[in-house]
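S.K.: return atomic coordinates for the entry below.
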Amino acid sequence: MEGNEAQAWGNDGASRAPSPVDAAGDGITVLVVDDERSNVESLQKIFVREGMRVLVAYDAKQALEQVRSHRVTVMLTDLMMPGTTGLELLRAVKQVSPEIEVVLMTAYGSVEAAVSAMREGAYDFVEKPLKRLTIVKSVRKAAEKQKLVLENRSLKNEIKRLTTREIVGSSPTLRRVIDVATQAAPSMATVLVLGESGTGKELLARYIHDRSARAKRPFVAVNCAAIPETILESELFGHERGAFTGATGKKEGRFAKAAGGTLFLDEIGELSPQVQVKLLRVLQEGEFEPLGGDTEKADVRIVAATNRDLLAEVSAGRFREDLYYRLNVIAITAPPLRARREDIALLVDHFLGLYAAKNGKARLLVSRGALDKLLDYHWPGNVRELENVVERAVVLSRSDTLTEQDLPDAIAHAAPPTPTALTFPIGTPLEEIELRVIKETLRHTKGDKSVAAQLLGISTRTIYRKFDGVPEGPESHG
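M.R.: You can find the predicted model right below:
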C-alpha cells in the first residue's frame, strides 16, 4: 500500500463509527501481515474500529510466531513480500493451524497467483488499492466460514461420541474375549462371532475392524436375516443393468462398498444355499460375480456372526460344512450378560450418561434397591435389554434418581435368581476361581460375610482380606 490512508483505501475509506454489532467484533482475531508498516498500521486501525482483536506481523517468521501463540481467526497477508511470499506463508500456516482462514492482498498483476493460492486453501483475495468495506466484508465472511466449519466439526464429534458404541466391562469373562479379539484384529483371518442375541456381536466386529490395518477403510454391516432372500444375493454382490426384471441400472453390492475394509455378515446362519455357494467362492478364491456381470476381486476381510449353533445346522443339512470351516478360522463367543454380572453396574453407568446426553436431561443417580434388582435379573435379552431398560428410565423418570419404581414390572418384581453351580474353563487361575466363588456366595447372602464364610468353610477374616485389604493374620473357623 502506497501513499496516505485515503489513497490506499480508495473512495470508500471515510471513517465511520462502528455499529453496536461491529463493536462486539464477534470474537474475531485478525492477524495482519505485511512488510509495509504503514499498511499494517492502517489495517490495524480499521479492524480495531470494527471491534476486532488485531495482531500484526511484518514477515512470515513473526506471523508464524503469532499463529503458534494466539488463536487466530483470519490471517490477512500481502501476497508479494520479500523473502517468504504470502503463498508460502499460507502453506506454512495451514500446516500449523488448518482452521485459520487466509485472505490475500494482491496487486492487479498478481491476480492469477492469488487465484492459484485459493486452490491451496486461501479463502479469498482482495485487490489493491484496497477498499475498506471490501476488506472488512471479506474478513467477516472468512470468520463466518471458520465458525461454521468449527461448529460442524464439533457437531460431528458430538454425534460420533453419542453414536459410537464401546465395549464396557472389566469382568474376567469379558477380558478373555477381548484378549482374543485384540490378537485376531491385525490378521487377515476370518472371524466367526458366536453368541446370543443382544450380547454385542457387532460391537466385537467393529472392535476387530478398528484395530486392524483396514481401520481407515469402510466397515460395512449386513444383517442377512433382515434382507429378503430374493434380493440378498444382489445386495451382497451387486448386479448389472438388465440382470433380472426390474434391474434398470447397475447396483454396487456390499462387497464392493467394503473394498479395502471389513464386511460384517450378521445372522449368517440365515443364508440360502445359493448365497452360501457364492460366499464360499469369495472365501476360497477371493473373487465374486455381480449378477449379470464379470468376475471382480473381493478385497475384504470378513467377520461373520450368528446366534445359531452352526454345527447343528451343518448336521441338519441347512448349512454347508465347507463354508462353516472357512468361516470358523477364529471363533469368539460374546458372553451373555448373566455370565458377566460384575459388568452390570458399569453398563448402567455408561448407558445413563449416554441417554442423559441424547435426551438433554441431567444424569440420574441409581438407588441401591434399583441396582440390586438389575443385578438379580436374569437378562434374557442381554446387554441390549439392559440398554433399553436404562433408556426407558432416563426418559420416564421424574426425579434425579433411578429407583425400583422406574424399572419395568418384570424386573422390579422378579424373584432373586436361584444359586447355580459355577463353571470355569480349564486353565483358569485358582485365585480367579476363588474370587468368583466368594463373590457369588456373597451375592447369594446379600453381602452377609459371616453367613458366606460359614457356607464356604472359611473365616470372615479371609473374605475381608480378599476384598477390603485387611492384613493377613491368624484365622479361626470357629
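
S.K.: going forward, measure contacts and count neighbours with C-alpha atoms only.
M.R.: Noted.

S.K.: I'd like the next helix or strand past the helix or strand harbouring residue 113.
M.R.: Under the criterion of DSSP states H and E, residue 113 resides in helix 111-119. As assigned by DSSP H and E, the chain's next helix or strand after helix 111-119 is strand 124-127.

S.K.: which residues touch that following strand?
M.R.: Strand 124-127 is contacted from outside by 102-108, 111, 114-115, 118, 134-135, 138, 142, using Cα atoms under 8 Å, 6 or more residues apart in numbering.

S.K.: out of these, which end up buried?
M.R.: 102-107, 111, 114, 118, 135, 138, 142 (16 or more other Cα atoms under 10 Å).

S.K.: now, the residues you listed that are in helices?
M.R.: 111, 114, 118, 135, 138, 142 (DSSP state H).

S.K.: gap between the third one and residue 102?
M.R.: According to Cα to Cα, to the nearest Å, residue 118 stands 9 Å off from residue 102.

S.K.: what distance separates the helix holding residue 113 from the centre of its chain?
M.R.: Put simply, helix 111-119 sits 37 Å off its chain's centre (Cα atoms, centre = their mean, to the nearest Å).

S.K.: show me what it is packed against.
M.R.: Judged by 3 or more Cα pairs under 8 Å, 6 or more residues apart in numbering; DSSP states H and E, helix 111-119 is in contact with strand 124-127.

S.K.: ok, 10 Å please
M.R.: Contact partners of helix 111-119 among helices and strands, from 3 or more Cα pairs under 10 Å, 6 or more residues apart in numbering; DSSP states H and E: helix 86-96, strand 101-106, strand 124-127.

S.K.: winner for burial among these?
M.R.: Burial of the helices and strands packed on helix 111-119 is given as mean neighbour count (mean count of other Cα atoms under 10 Å); strand 101-106 ranks first at a mean of 26.

S.K.: quick one: that strand to chain centroid distance?
M.R.: Strand 101-106 sits 36 Å away from the centroid of its parent chain (Cα atoms, centre = their mean).

S.K.: this one next, for a side-by-side:
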Amino acid sequence: MHLACDALDDARFDADLLGSEAPGPRGTRQAGQLERAQRGVLFLDRVDALTPAMQARLSAIFEAGEFRPAGAGAPRPMDVQLLASTSADPARLAEGPFDARLFYRLSGTVLPVPSLAERREDIPALYRHFLLAACARLDRPAPAMTGPVKARLSGHGWPGNLPELRGFAESQAIGVTPFDAQADGAAPGLSELVASYESELIRDALRLAGGNATAAMARLQLPRKTFYDKLARHGIKPTDFRR
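M.R.: From the prediction side, this is the model:
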C-alpha cells in the first residue's frame, strides 16, 4: 500500500493510517492503510514530509506491533513491513529533527535511486507505463508517440523526476501539450527537436541491441564513423545499454 506523506496533516494522519470503525448492527467502517497492508508492505512516500508528531506516532505504533482504528474496542495485531522514500540525504535525517527510532527502523537497507537525468534510457518505458495507466483510468485510447513528445522525453532535464514525468504522461492522455512554451523557457526549435529525436533513435537502437554498437549501426544503417560521431555529439555510451 502507498501512503503519500506530503499530503497528510496531523488531523488526517490517524484516519488515513488507522481507519475508523463505528459501532452498530451494520458496523459502518473505513479501513486504514495499516489494515490494507496486513501481511504486506506499506510504502511511505516522502517520509521526511511527516511532522515530528506524526513520526513519533508512527514509531510508537510499530514498536507496539498493534493498532487501534477509531471506534474499535480492542487493538489489532499488525503484520506489516515498512518501506520509505525520501528526497533528502538519509544520512542527514539522523542528524536533524527526524525521529531517531523511526529512522533506525527504516535505515536497515538504503537503496539510492538515481534521478531520471542519470537514467535517461528508462524514461520512454516509464512514460509509456504512466500513459497507459492514465488512459485506462480515463477510458481513453493511448495516443501515438509523436516527434515532439519523443524530443521532450529525451531533451528535458526532468528535475521533478517521476512525479513530473507522470504529470506529463497524464497531460498527454487527455490531449494537453503543456510543454511547448513552459518550464524550459521557450519551445524548442526545429534543430533541437531533430537532434533530440535522433538521440532517442540511437538510444532505442542500442537498447534493442543490448549495447552492441555493431548491431545498432546495422539497425540504423549508419557507417561506423558517422555512428560514432553521433554518439560523441549526443554524449551516448554503448556500455550504458549492455545487459
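
S.K.: which stretches in structure 2 count as strands?
M.R.: Using DSSP state E, the strands of structure 2 run over 2-4, 19-21, 29-31, 40-45, 66-67, 76-77, 80-84.

S.K.: equivalent range in structure 1 for the first one?
M.R.: The alignment of strand 2-4 of structure 2 onto structure 1 (TM-score structural alignment) spans residues 221-223.

S.K.: chain neighbours aside, what residue packs nearest to the equivalent of residue 157 of structure 2 over in structure 1?
M.R.: For residue 157 of structure 2, the aligned position in structure 1 is residue 378, judged by TM-score structural alignment. Leaving aside its chain neighbours, residue 378 of structure 1 sits nearest to residue 338 (6.0 Å; criterion: Cα to Cα, 6 or more residues apart in numbering).

S.K.: show me the contacts for the residue mapped onto the one you found from structure 2.
M.R.: In structure 2, residue 338 of structure 1 lines up with residue 117, judged by TM-score structural alignment. Listed by Cα atoms under 10 Å, 6 or more residues apart in numbering, the contact set of residue 117 of structure 2 reads 123, 154-159, 161.

S.K.: please redo it, this time with the cut-off set to 8 Å
M.R.: The contact partners of residue 117 of structure 2, taken as Cα under 8 Å, 6+ apart, are 157-159.

S.K.: compare the residues you listed with structure 1 and list the ones that remain.
M.R.: Compared against structure 1 with both residues aligned by TM-score structural alignment, their matches' Cα atoms under 8 Å, the contacts of residue 117 of structure 2 retain 157-158.

S.K.: can I get the buried part of the contacts of residue 117 of structure 2 as one ChimeraX selection?
M.R.: Only the buried entries of these go into this ChimeraX selection, using 16+ other Cα under 10 Å:
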select :158
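
S.K.: for structure 2, longest helix please?
M.R.: Ordering each helix of structure 2 by length in residues (DSSP H) puts helix 190-208 first.

S.K.: output the contacting helices and strands for it.
M.R.: Using 3+ Cα pairs under 8 Å, 6+ apart, the elements in contact with helix 190-208 of structure 2 are helix 147-155, helix 213-220.

S.K.: orientation of that helix relative to helix 147-155 in degrees?
M.R.: 70 degrees (axes from the mean of the first three to the mean of the last three Cα atoms, to 10 degrees).

S.K.: quick one: map residue 38 of structure 2 onto structure 1.
M.R.: Using TM-score structural alignment, the equivalent of residue 38 of structure 2 in structure 1 is residue 259.

S.K.: tally of neighbours for its match?
M.R.: 19 (other Cα atoms under 10 Å).

S.K.: again with residue 67 of structure 2
M.R.: Residue 67 of structure 2 has 20 neighbouring residues, counting by other Cα under 10 Å.

S.K.: contacting residues around it?
M.R.: 18, 34, 61, 75-78.

S.K.: can you check residue 345 of structure 1 too?
M.R.: Contact analysis of residue 345 of structure 1 by Cα under 8 Å, 6+ apart lists 371, 375.

S.K.: can I assume residue 106 of structure 2 is in contact with residue 86?
M.R.: No - counting by Cα atoms under 8 Å, residue 106 of structure 2 does not reach residue 86; the two are 11.0 Å apart.

S.K.: more neighbours: which of these two?
M.R.: Legend: neighbour count by other Cα under 10 Å for residue 106 of structure 2 and residue 86, higher for residue 106 (17 against 14).

S.K.: identify the residues contacting residue 84 of structure 2.
M.R.: Residues counted as contacts of residue 84 of structure 2 (Cα under 8 Å, 6+ apart) are 43-47, 106.

S.K.: find the nearest non-adjacent residue to the residue most central in space within structure 2, please.
M.R.: With distances taken as Cα atoms, centre = their mean, the residue of structure 2 nearest its centroid is residue 162 (4.0 Å). The spatially closest residue to residue 162 of structure 2, leaving aside those adjacent along the chain, is residue 116, at 7.4 Å (Cα to Cα, 6+ apart).

S.K.: show the contacting residues for that neighbour.
M.R.: Counting by Cα under 8 Å, 6+ apart, residue 116 of structure 2 touches 122-123, 157-159, 161-162.

S.K.: next one: residue 46 of structure 1 from residue 38 of structure 1, what distance?
M.R.: Residue 46 of structure 1 sits 13 Å away from residue 38 of structure 1, going by Cα to Cα.

S.K.: pick out whichever of those two has more residues nearby.
M.R.: Neighbour count, other Cα under 10 Å: between residue 46 of structure 1 and residue 38, residue 46 has more, with 20 against 15.

S.K.: so where do the helices sit in structure 2?
M.R.: Using DSSP H, the helices of structure 2 run over 10-18, 33-36, 52-64, 90-93, 100-106, 123-138, 147-155, 161-173, 190-208, 213-220, 224-234.

S.K.: which one of the ones you listed lies nearest to residue 180 of structure 2?
M.R.: With Cα to Cα as the criterion, residue 180 of structure 2 lies closest to helix 147-155 of the helices of structure 2, at 8.7 Å.

S.K.: can you tell me which residues contact residue 303 of structure 1?
M.R.: Under the criterion of Cα under 8 Å, 6+ apart, the neighbours of residue 303 of structure 1 are 190-193, 205, 262-265.
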